[in-house]
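Trainee: got a structure for you, letters missing:
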């Protein structure tokens, strides 16, 4: 890059954009005078990486004027167009390349990226495989195919490709990414032990915050709670701003029968991130398990202040009121919002509350409404069948029992009703 280009980047760093534009124009003029293709190419690449896509394109257009014999200018301009969401323009540039061009494998790889961004994953795969047929031993292409499968969730296809890349002895720029992505592929198919194996290959100093989280999560899934706790605490020490880990650390502590410590960590999470409703819910659930109802309800109220439609928090608040036999409170709270009466989970709670209040007609109405949603839910069907037996509604009871036995033909509870009440 010439001195004018360097001054342009200095002006950008100082947020002097008008001055930067002047230096940009002067840099192009100077490059044309000097015929400095290498410096101009470096300048264009730097502009692209810095996100100045329009200026980078202008620079490559100038390079094309100065040295039209080099095809790479069109390739780079196509990459910029795709980065700038001008995908059709980028594809048009790429399709002009001859298949005999030395750059054709690169063209195919950029085309694959373009088609992937359009959601045309099969076409993207075809382009990568075509490039691999030209350069069968090129690791970059194998990584591109593995990354495509990883991105679209085809983990079983990605795994053997990543494992081949993992065995390459020479250092590759994406080496740590391979470990992370390979582990995530194994986690995605439920093989957490395999994911742990690869993540444990990283040295402690090589772990990113995300890879530490993945490792802790994998140990949590394999019920190695002590190791999960250790990893999550390591992560918080390394990166105190990785706040989502508080939820999983609390889960691991709870699973390890350390409820007070789980609550302590979750309350710390609430303190660190007071606008995350899920943190309040998790802490409230722990308070409930520790029989501290008032503290749990206070946290739920705080969560619902800034996220009133947080369904899980509403359900927990209602269920705690049901546990306390505060049925009038349940009805008043849920029916205060007209939208609630159309929500199946709330309809079920309202049905139960009205049944306890001996307002059976209203209970029946809500059970009937909820039934359409919970037709495959055995817990609901059992609760509804209890109500129908008390009401003596044998026709509806028969329908509910038959539906339940379609789901689980060996369910003893429903078999007994069929034999003793409906035969």
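Mentor: Done, it's in. This is a predicted model, so every value here is computed, not measured.
Trainee: only C-alpha atoms for contact and neighbour calcs from this point on.
Mentor: Noted.
Trainee: neighbours of residue 213, just the number please.
Mentor: 22 (other CA atoms under 10 Å).
Trainee: ok, it - contacts?
Mentor: Residue 213 makes contact with 231, 232, 235, 245, according to CA atoms under 8 Å, 6 or more residues apart in numbering.
Trainee: Show me what whatever helix or strand the third one lives in is packed up against.
Mentor: Spelled out, it's residue 235. Per DSSP states H and E, residue 235 falls inside helix 225-238. Counting by 3 or more CA pairs under 8 Å, 6 or more residues apart in numbering; DSSP states H and E, the packing neighbours recorded for helix 225-238 are helix 209-221, helix 245-255.
Trainee: Below is an additional structure, to be compared with the one above:
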């Protein structure tokens, strides 16, 4: 009995003979029975021969127009090709009483996510879930939807359901990892530990080690967290966030040399990660090396597209050293994009250069963004008092005392201003 052309076509792919494959595919399209064509279509779809798979599904649908399950892969292909009209056409052709309708709802959810309508996608997923409440694929789709929307609380029940099933087809989707991450992001660290430790028993993956290490650190179990992060580090797989967490854990354990080693290694491996440079600067400032602290901030400023945060942070150091002109020169570059914190630093710098009108201007600009900051309000009130702006000082001090009513010295000043 002659072998089906479909089988020969797949063998040609395995042998890397794409010309022969195309010839055999054309024969299969014409001569093979429909059930064999269907198998070939799904296999081609799986290995990335999308155009040929699409041809097969279209041919099968022409031959069997009421077999709407053939529309589902065609919808997915249309979405991937940004052919929204074609995707919507096939979706509209599937009746609600057809067995393929729940699958079409999943496809519709994908379409609406692509179009930027996540709320509509959620409606479609929920409708599918109502029709088939025990369907694992729909449960997974809902779990992933809520995870991607950062609604971890909503995702937890669906991942929990799947974790209990332990279906082999979901093994490579690492359901326990996802569930553990959801608990972690929700701040339920004890639950996260239980789930992630179970995941680690199933398979010792770097991602699981990393997530569990972060949870241990959150729980204050620094030694356990350090141990897992060091395991990943030895494999050369530690990401930037891992270096940050590991260095911070060492510093919390007062292991200064190890903390410094990890920071410097992290900067070397991730030379454009701003957070690592900030941690390096903080480290050297803490240990009284202001030259190095400044150098790391200047390095990060040199490559950041938006360097305002780093510039404001550097301004604190420069103000401490009374380098007022340097602060003015650096922050003046920010112009109208400057935040309230930047205006505050600039005001302090102008006070240092005795340019009080400009200091007043920047205190005023900082006020709306720092109206809840007691330290700023107190400083600004005292500045206004010195400048003879007693009415303004009164109102600023009134706000300050609402936040810090126990400050007796400022209460006395407030009474003086009220008289």
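Mentor: That came in fine, so what should we check first? Treat the numbers as computed from the prediction; the structure is a model and nothing was measured.
Trainee: before we move on, the earlier item: ok, average deviation of the helix holding residue 235 of structure 1 from structure 2?
Mentor: Helix 225-238 of structure 1: mean distance to aligned residues in structure 2 after superposition is 1.9 Å, counting by mean CA distance after the TM-score superposition for structure 1.
Trainee: now that helix and helix 209-221, what's the angle there?
Mentor: Inter-element angle recorded for helix 225-238 of structure 1 and helix 209-221: 160 degrees (by axes from the mean of the first three to the mean of the last three CA atoms, to 10 degrees).
Trainee: what angle do helix 225-238 of structure 1 and helix 245-255 make?
Mentor: Using the same axes, to 10 degrees: helix 225-238 of structure 1 against helix 245-255 is 150 degrees.
Trainee: give me the element the residue mapped onto residue 320 of structure 1 from structure 2 is part of.
Mentor: In structure 2, the residue matched to residue 320 of structure 1 (TM-score structural alignment) is residue 317. Using DSSP H and E, residue 317 of structure 2 maps to helix 308-320.
Trainee: in the superposition, what's the average offset of that helix relative to structure 1?
Mentor: Mean deviation for helix 308-320 of structure 2: 2.0 Å (mean CA distance after the TM-score superposition for structure 1).
Trainee: what about the strands in the stretch 251-400 of structure 1?
Mentor: Applying DSSP state E, counting those that start in this stretch to the stretch 251-400 of structure 1 gives no strands.
Trainee: aligned partner of residue 385 of structure 2 in structure 1?
Mentor: Checking TM-score structural alignment: residue 385 of structure 2 goes with residue 389.
Trainee: pretty sure residue 38 of structure 2 contacts residue 57?
Mentor: Yes. Residue 38 of structure 2 is in contact with residue 57 according to CA atoms under 8 Å; the separation is 7.3 Å.
Trainee: what comes up buried for the helix holding residue 317 of structure 2?
Mentor: 308, 310, 311, 312, 313, 314, 315, 317, 318, 319 (16 or more other CA atoms under 10 Å).
Trainee: hmm, who's touching the longest helix anywhere in structure 1?
Mentor: When structure 1 is parsed with DSSP state H, its longest helix is helix 17-34. Helix 17-34 of structure 1 has contacts (CA under 8 Å, 6+ apart) with 2-5, 7-12, 37, 39-40, 59, 66.
Trainee: same for the following helix or strand past it, what does it pack against?
Mentor: The first helix or strand that comes after helix 17-34 of structure 1 along the chain, using DSSP H and E, is helix 37-50. The contact analysis (3+ CA pairs under 8 Å, 6+ apart) places helix 37-50 of structure 1 against helix 17-34, helix 53-66.
Trainee: Check those helices for me and report the most buried one.
Mentor: Most buried of the helices and strands packed on helix 37-50 of structure 1, by mean neighbour count (mean count of other CA atoms under 10 Å): helix 53-66, with a mean of 19.
Trainee: Quick one: residues in contact with it.
Mentor: For helix 53-66 of structure 1, the external contacting residues (CA under 8 Å, 6+ apart) are 28, 32, 35, 37, 40-41, 43-45, 47-48, 70, 73-74, 76-77, 80, 84.
Trainee: can we see that at 7 Å?
Mentor: Helix 53-66 of structure 1 is contacted by residues 37, 44, 47, 48, 73, 77, 80 when judged by CA atoms under 7 Å, 6 or more residues apart in numbering.
Trainee: so after that helix, what's the next helix or strand?
Mentor: In N-to-C order, the element after helix 53-66 of structure 1 by DSSP H and E is helix 72-83.
Trainee: tell me, that following helix lands on which residues of structure 2?
Mentor: Residue span in structure 2 matched to helix 72-83 of structure 1, by TM-score structural alignment: 69-80.
Trainee: May I see the buried residues of that stretch?
Mentor: Buried residues in stretch 69-80 of structure 2 (16+ other CA under 10 Å): 69, 70, 71, 72, 73, 74, 75, 76, 77, 78, 79.
Trainee: any common contacting residues for residue 38 and residue 57 of structure 2?
Mentor: Joint contacts of residue 38 of structure 2 and residue 57 (CA under 7 Å, 6+ apart) do not exist.
Trainee: Any chance of TSV for the helices and strands packed on helix 225-238 of structure 1, columns distance to residue 303 of structure 1?
Mentor: Below are these laid out as TSV (distance: least, CA to CA, whole Å):
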stretch	distance to residue 303 of structure 1
helix 209-221	26
helix 245-255	15
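Trainee: What separation do you get for whatever residue of structure 1 lines up with residue 294 of structure 2 and residue 284 of structure 1?
Mentor: Under the alignment (TM-score structural alignment), residue 294 of structure 2 maps onto residue 297 of structure 1. Distance from residue 297 of structure 1 to residue 284 of structure 1, counting by CA to CA, to the nearest Å: 7 Å.
Trainee: Count residues in the vicinity of the residue nearest to the match of residue 385 of structure 2 when sequence neighbours are not counted, would you?
Mentor: Of all residues beyond its chain neighbours, the one nearest residue 389 of structure 1 is residue 397 (7.0 Å), with distances taken as CA to CA, 6 or more residues apart in numbering. Other residues lying near residue 397 of structure 1 total 23 when counted by other CA under 10 Å.
Trainee: ok, residue 397 of structure 1 - contacts?
Mentor: Residue 397 of structure 1 neighbours (CA under 7 Å, 6+ apart): 385, 388, 389.
Trainee: which of the contacts of residue 213 of structure 1 sit farthest apart?
Mentor: 231 and 245 (10.2 Å; CA to CA).
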